[in-house]
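Trainee: fold the following for me, if possible:
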Amino acid sequence: MRQAILALGHQILKESCKDLSPELQQPEQLITDMWETMQAADGCGLAAPQIGQPIKLFIVDSQSIYENLDETGRATYFSKGDTGIKETFINAKIINYSEQYWEDEEGCLSIPKLFQPVSRPWQITIDYYNANLEHQVRTFSGTTARIIQHEYDHTRGVLYIDHLKPLTKKIIASKLKKIKKGRVSTSYPIKYQSNNKL
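Mentor: This next block holds a predicted model:
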């Protein structure tokens, strides 16, 4: 079932999330809801706190991005042999970052209609459990690594705008205020802190 996505201003988006525990009821349903919610919003990633669940769980779809790029785009944004992923990450921890950084524009379903360039490591290694609760340690690069880092940040209470320079934050301050006050329309259900507008 599709869920409303929490907008900038909700305290839960700034909280450090807890591990997904065996006691959680119906994690499969939560994961299914997240995929449905993300796809309906035309997103490429979604973290559990964005739908009000402060747990270390997020999903990533870089495969759709890869499929929509031409050969030049694929060579720019993906490493050779990488065709993207559709993956669930549970209790993830990034255990290694490459020294090589690259900058690309990022957006967020919780911060609608705002995009800013963010610098991140090109490659990461991450320790996590997949949707079948199988332990994984995998290395990702390019756009796939970027989306993972963005969603991983969500589970630590960090938003992509937190990576921006102070001057950039000042420049976009009025736009952020509009989002917090619910003055931005979206094609997907979104829940604002100020007036609980859906």
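
Trainee: alpha carbons only for contacts and neighbour counts from here, please
Mentor: OK.

Trainee: check which helix or strand covers the residue positioned nearest the centre of the chain.
Mentor: With distances taken as CA atoms, centre = their mean, the residue of the chain nearest its centroid is Glu151 (3.1 Å). Under the criterion of DSSP states H and E, Glu151 resides in helix 142-154.

Trainee: which helix or strand lies directly C-terminal to that helix?
Mentor: Criterion used, DSSP H and E; the element after helix 142-154 is helix 166-171.

Trainee: who touches that next one?
Mentor: Helix 166-171 has contacts (CA atoms under 8 Å, 6 or more residues apart in numbering) with Ile161.

Trainee: so after it, what's the next helix or strand?
Mentor: Next along from helix 166-171, by DSSP H and E: helix 173-180.

Trainee: the residue nearest to the centre of the chain against Asp61, yeah?
Mentor: No. Under the criterion of CA atoms under 8 Å, Glu151 is not in contact with Asp61, lying 11.1 Å apart.

Trainee: identify the contacts common to the two.
Mentor: Gly45.

Trainee: show me what the helix holding Glu151 is packed against.
Mentor: strand 45-47, strand 57-61, strand 111-121, strand 123-129 (3 or more CA pairs under 8 Å, 6 or more residues apart in numbering; DSSP states H and E).

Trainee: ok, now how distant is Ser62 from Gly9?
Mentor: 27 Å (CA to CA, to the nearest Å).

Trainee: more neighbours: these two, which one.
Mentor: Each of Ser62 and Gly9 has its neighbours counted (other CA atoms under 10 Å); Ser62 has more, 24 against 20.

Trainee: please give the structure of this sequence too, so both can be compared:
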Amino acid sequence: MILPVAVYGHPVLRLKAKKVTIDYPGLEQLIKDMWATMYRTDGIGLAAPQVAKSLRVFVIDADVIKDEYPELKGFKKVFINPQLELLAGKKIWMNEGCLSLPLISKRVKRPTRIKLSYQDEHFNSKIEFFEGMAARIIQHEYDHLEGKLFVDYLDPFSRLFLRKRLKDISSGKVRVDYKVLSDIIHD
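Mentor: Next comes the predicted model:
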């Protein structure tokens, strides 16, 4: 099922997501619905808070950008209860966008290498290093679990410049081709 996407202003996007247990009811269906929603919205990643579930789960399928980033060919994973253990490497600036911040794209500086512990969809524990674009995508989705959005990394002037657009998003005055959930709460 395609789920509506929580957009800027929805309170779930500012919560620190809760750990998921192996017996969490409906987890398998939620993950299926997250995949369906991500594909329908043309995203490459989607975190549970973006579908109004304050849970430590995100999915990524970056294969769609493999022509630009060949290392992402076949990069499709479910991340449950992830924990960033290391942020390393040179920090680089790149444009980021987000389904929860429709029609906004801004440059964000992030480390190029991370170490992440997590569980897969079968609750097998993993510890992996990720580099480059994979590391960036994971950090973006991980931020959703921590109640952060990429606009939080912007300087005060840039945030001020976006203030009206953010207000429009939170009040439902944005047109996208997917269903959204908004709530009027301004940062």
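
Trainee: for the two chains, what TM-score is obtained?
Mentor: Comparison of the two superposed chains (TM-score structural alignment, normalised by the length of the second structure) gives a TM-score of 0.94, and 184 aligned residues with a CA RMSD of 1.3 Å.

Trainee: now for the helices and strands packed on helix 142-154 of the first structure, which one comes closest to Lys178 of the first structure?
Mentor: Closest approach to Lys178 of the first structure among those (CA to CA): strand 111-121, 10.2 Å.

Trainee: the closest one maps to which residues in the second structure?
Mentor: Mapped onto the second structure using TM-score structural alignment, strand 111-121 of the first structure spans residues 101-111.

Trainee: list the contacts of the equivalent of Ile148 of the first structure over in the second structure.
Mentor: Using TM-score structural alignment as the criterion, Ile148 of the first structure maps onto Ile138 of the second structure. With contact set as CA under 8 Å, 6+ apart, Ile138 of the second structure has these partners: Ile60.

Trainee: likewise for Ser16 of the first structure?
Mentor: 54, 155-157.

Trainee: how big's the offset between the longest strand seen in the second structure and the first structure?
Mentor: Secondary structure of the second structure per DSSP state E: the longest strand is strand 76-97. Taken against the first structure, strand 76-97 of the second structure registers an average deviation of 0.7 Å after superposition, with mean CA distance after the TM-score superposition for the first structure.

Trainee: quick check: buried residues in that strand?
Mentor: Judged by neighbour count (16 or more other CA atoms under 10 Å), strand 76-97 of the second structure contains these buried residues: 78-83, 87, 96-97.

Trainee: and of those residues, the nearest to Asp67 of the second structure?
Mentor: Distances from Asp67 of the second structure to the buried residues of strand 76-97 of the second structure, taken by CA to CA, are shortest for Glu96, at 17.9 Å.

Trainee: how far off centre is stretch 43-58 of the second structure?
Mentor: Computed by CA atoms, centre = their mean, to the nearest Å, the chain-centroid distance of stretch 43-58 of the second structure equals 6 Å.

Trainee: can you tell me what part of the first structure it aligns to?
Mentor: Going by TM-score structural alignment: stretch 43-58 of the second structure matches residues 43-58.

Trainee: how far does that stretch stretch from one end to the other?
Mentor: 12 Å.

Trainee: against Glu106 of the first structure, how distant is Gly182 of the first structure?
Mentor: From Gly182 of the first structure to Glu106 of the first structure the distance is 21 Å (CA to CA).

Trainee: element containing Ile31 of the second structure?
Mentor: helix 27-40.

Trainee: in that helix, what's buried?
Mentor: Buried-residue list, helix 27-40 of the second structure, by 16+ other CA under 10 Å: 27, 30-31, 33-35, 37-38.

Trainee: mean shift between it and the first structure?
Mentor: Counting by mean CA distance after the TM-score superposition for the first structure, helix 27-40 of the second structure comes out at 0.4 Å.

Trainee: so what secondary structure elements neighbour that helix?
Mentor: Using 3+ CA pairs under 8 Å, 6+ apart: helix 27-40 of the second structure touches strand 45-47, strand 57-61.

Trainee: of the ones you listed, which stretch is the most buried?
Mentor: Burial of those is given as mean neighbour count (mean count of other CA atoms under 10 Å); strand 45-47 ranks first at a mean of 27.

Trainee: map Tyr8 of the second structure across to the first structure for me.
Mentor: Using TM-score structural alignment, Tyr8 of the second structure sits opposite Leu8 in the first structure.

Trainee: quick one: that match from Tyr192 of the first structure, how far?
Mentor: Leu8 of the first structure sits 7 Å away from Tyr192 of the first structure, going by CA to CA.

Trainee: more crowded one of those two?
Mentor: Neighbour count, other CA under 10 Å: between Leu8 of the first structure and Tyr192, Leu8 has more, with 26 against 22.
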